[in-house]
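A.B. asks: can't give you the sequence, but here's the structure:
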């Protein structure tokens, strides 16, 4: 197979990522007993690495999105994919499916959907992979102004990562009413960290941002009454 240069050359993978949520770590095999192969992405021409056993079964391969080397059980079967599997791992596909669903909802509500992969990475870095309100790492993408209101949209100005349980609790409620039902330490972070962060993204003072959110809420209520 011809060798093509990556868009972003990286060191050769030499360690399987420990992802116990995707597969059992005990299933790992010593890579020295497997054959290294190159898998070319037909769309981009980028070469990814994989490992096959002596029966030509693909055992490990790199995900073309997160670029992590994972067990083949982490990839969905696909008749037209290289060696019969999709190039993106299941975890990355879940994120892609979520984004596709968000785009559909935004289009249906005639709301902007401007978040880019760079924005997602930027939010992760800003929050250090944790929720602003309780430091949880079990986080979901959250819209401060809910989509159901018909305002806001999936934008950097309106989105952040939030603890999964808090996200479910907040739902489509007015965040400034919802926060009053939460413990004091959550309320402090809401007013001292989250609100100033989103207000700054919108080039507003915290008071002006709260007024804006409340106006959006009143508009939503008037249309659903």
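C.D. replies: All right, it came through fine. Fair warning: this is a prediction, and the values are worked out from it, not measured in the lab.
A.B. asks: make it CA atoms for all contacts and neighbour counts henceforth
C.D. replies: OK.
A.B. asks: check which helix or strand covers residue 134.
C.D. replies: In this structure, residue 134 is located outside every helix and strand according to DSSP states H and E.
A.B. asks: with adjacent residues omitted, what lies nearest to it?
C.D. replies: Nearest non-adjacent residue to residue 134, counting by Cα to Cα, 6 or more residues apart in numbering: residue 186, 6.6 Å away.
A.B. asks: quick check, the one you found in a helix?
C.D. replies: Yes. Counting by DSSP: H, G, I helix; E, B strand; the rest coil, residue 186 falls inside a helix.
A.B. asks: burial of residue 155, as a residue count?
C.D. replies: 16 (other Cα atoms under 10 Å).
A.B. asks: scratch that, residue 4 is what I was asking about
C.D. replies: 12.
A.B. asks: my read: it touches residue 45, true?
C.D. replies: Yes. Using Cα atoms under 8 Å, residue 4 is in contact with residue 45, at 7.0 Å.
A.B. asks: in the protein, which residue is most central in space?
C.D. replies: residue 95 (5.4 Å; Cα atoms, centre = their mean).
A.B. asks: three-state assignment of that one?
C.D. replies: Going by three-state DSSP: residue 95 is helix.
A.B. asks: distance of it from residue 101?
C.D. replies: Residue 95 sits at a distance of 10 Å from residue 101 (criterion: Cα to Cα, to the nearest Å).
A.B. asks: ok, structure two:
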């Protein structure tokens, strides 16, 4: 208790004090609430009052955020606008500058499972809505969140697209720049959409796609730097999907030739025609088996089973 009070007297926040003495910060909060610990004010009525307050401003922000978290924990529903009042913008800027957005702040403090307990008031419709209804935004946005809820933003964009020609032109330019910067994302999104339409696995991420590419440094069978991404188990037979362990880089002519065929049978039939290496093929199968948490034998049997048991892509029970 004495060591905690000494740290608070030195100007440390409740959170930092708890961290330094090795207890959960909720314990320090409770002791302060019942009066057994006192918060030190890092300034007095002297001439340097404003200078000192600015110097220790982050302590106040952290304490207010801490109180906000525990209010959300205790009450189950908290509107951050109503709780913070006039301090909403200063605390929000602090979160944006130090945590990027309120979601990352909750994650860092261990409160992310309670995310649905926190609400924010939309600047347009005035309704209090859960944070998931507000898009994350970079730059000078309070709490790192869009001030308007997603519904109001959609309405604004829709109205501008209908009535504002210059806005439409600006959107085209911005859209083209984004597409040029995010070709891998668009590529993944396209394959994910195809798998989703077939009710197949569609959870491939751009990070997993990059890992797959780096694993082969070009076409998986030739090393060529120009290639397509191929579904080892084709979507057309109703198995596999756009998922890690079913996408590999293949040279375009190999990808076209393989089409919807069993990769083992296709390789045996076309190895000499395309002058393919058995060693490269074996390395590819080892990687595919490992990515699917199988042995090589199990993976081979799985591929043959998928081709022997094609499934209607509209069925829900595909594997």
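C.D. replies: Now that the structure is in, tell me what you want to look at. Note that this is a predicted model, so its numbers are computed, not measured.
A.B. asks: how close does the residue nearest to the centre of the first structure get to residue 140 of the first structure?
C.D. replies: 11 Å.
A.B. asks: repeat that for residue 44 of the first structure.
C.D. replies: 30 Å.
A.B. asks: please apply the same query to residue 90 of the first structure.
C.D. replies: 17 Å.
A.B. asks: can you show me the helices along the first structure?
C.D. replies: 90-109, 117-127, 164-170, 175-178, 184-189, 195-201, 206-224 (DSSP state H).
A.B. asks: in JSON lines: these, plus distance to residue 148 of the first structure.
C.D. replies: Shown next, in JSON lines, are the helices of the first structure (distance: least, Cα to Cα, whole Å):
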{"stretch": "helix 90-109", "distance to residue 148 of the first structure": "8"}
{"stretch": "helix 117-127", "distance to residue 148 of the first structure": "22"}
{"stretch": "helix 164-170", "distance to residue 148 of the first structure": "13"}
{"stretch": "helix 175-178", "distance to residue 148 of the first structure": "13"}
{"stretch": "helix 184-189", "distance to residue 148 of the first structure": "24"}
{"stretch": "helix 195-201", "distance to residue 148 of the first structure": "19"}
{"stretch": "helix 206-224", "distance to residue 148 of the first structure": "8"}
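A.B. asks: tell me who's in contact with the counterpart of residue 119 of the first structure in the second structure.
C.D. replies: Taking TM-score structural alignment, the alignment pairs residue 119 of the first structure with residue 208 from the second structure. Residue 208 of the second structure makes contacts with residue 244, as judged by Cα atoms under 8 Å, 6 or more residues apart in numbering.
A.B. asks: any idea how far residue 208 of the second structure is from residue 187 of the second structure?
C.D. replies: 13 Å.
A.B. asks: what does stretch 157-177 of the first structure correspond to over in the second structure?
C.D. replies: Under TM-score structural alignment, the match for stretch 157-177 of the first structure is residues 245-265.
A.B. asks: who touches that stretch?
C.D. replies: 209, 212-213, 216, 218-222, 224, 226-234, 236-237, 240, 266, 288-289, 291-292, 300, 303-304, 307.
A.B. asks: for the helix or strand containing residue 104 of the second structure, which positions count as buried?
C.D. replies: Taking DSSP H and E as the criterion, residue 104 of the second structure maps to helix 102-109. Neighbour-count burial for helix 102-109 of the second structure, with 16 or more other Cα atoms under 10 Å as criterion, is recorded at 102, 103, 104, 105, 106.
A.B. asks: turn these into JSON lines, columns for distance to residue 89 of the second structure.
C.D. replies: As requested, the buried residues of helix 102-109 of the second structure are exported to JSON lines (distance: Cα to Cα, whole Å):
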{"residue": "102", "distance to residue 89 of the second structure": "13"}
{"residue": "103", "distance to residue 89 of the second structure": "17"}
{"residue": "104", "distance to residue 89 of the second structure": "18"}
{"residue": "105", "distance to residue 89 of the second structure": "16"}
{"residue": "106", "distance to residue 89 of the second structure": "18"}
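A.B. asks: of all the helices of the first structure, which one is nearest residue 60 of the first structure?
C.D. replies: helix 90-109 (13.7 Å; Cα to Cα).
A.B. asks: can you pull out the strands in the stretch 1-150 of the second structure?
C.D. replies: 78-79, 118-121, 128-130 (DSSP state E, counting those that start in this stretch).
A.B. asks: most tightly packed of the ones you listed?
C.D. replies: strand 118-121 (a mean of 22; mean count of other Cα atoms under 10 Å).
A.B. asks: and it, which stretch of the first structure?
C.D. replies: Taking TM-score structural alignment, strand 118-121 of the second structure hits no residues over in the first structure.
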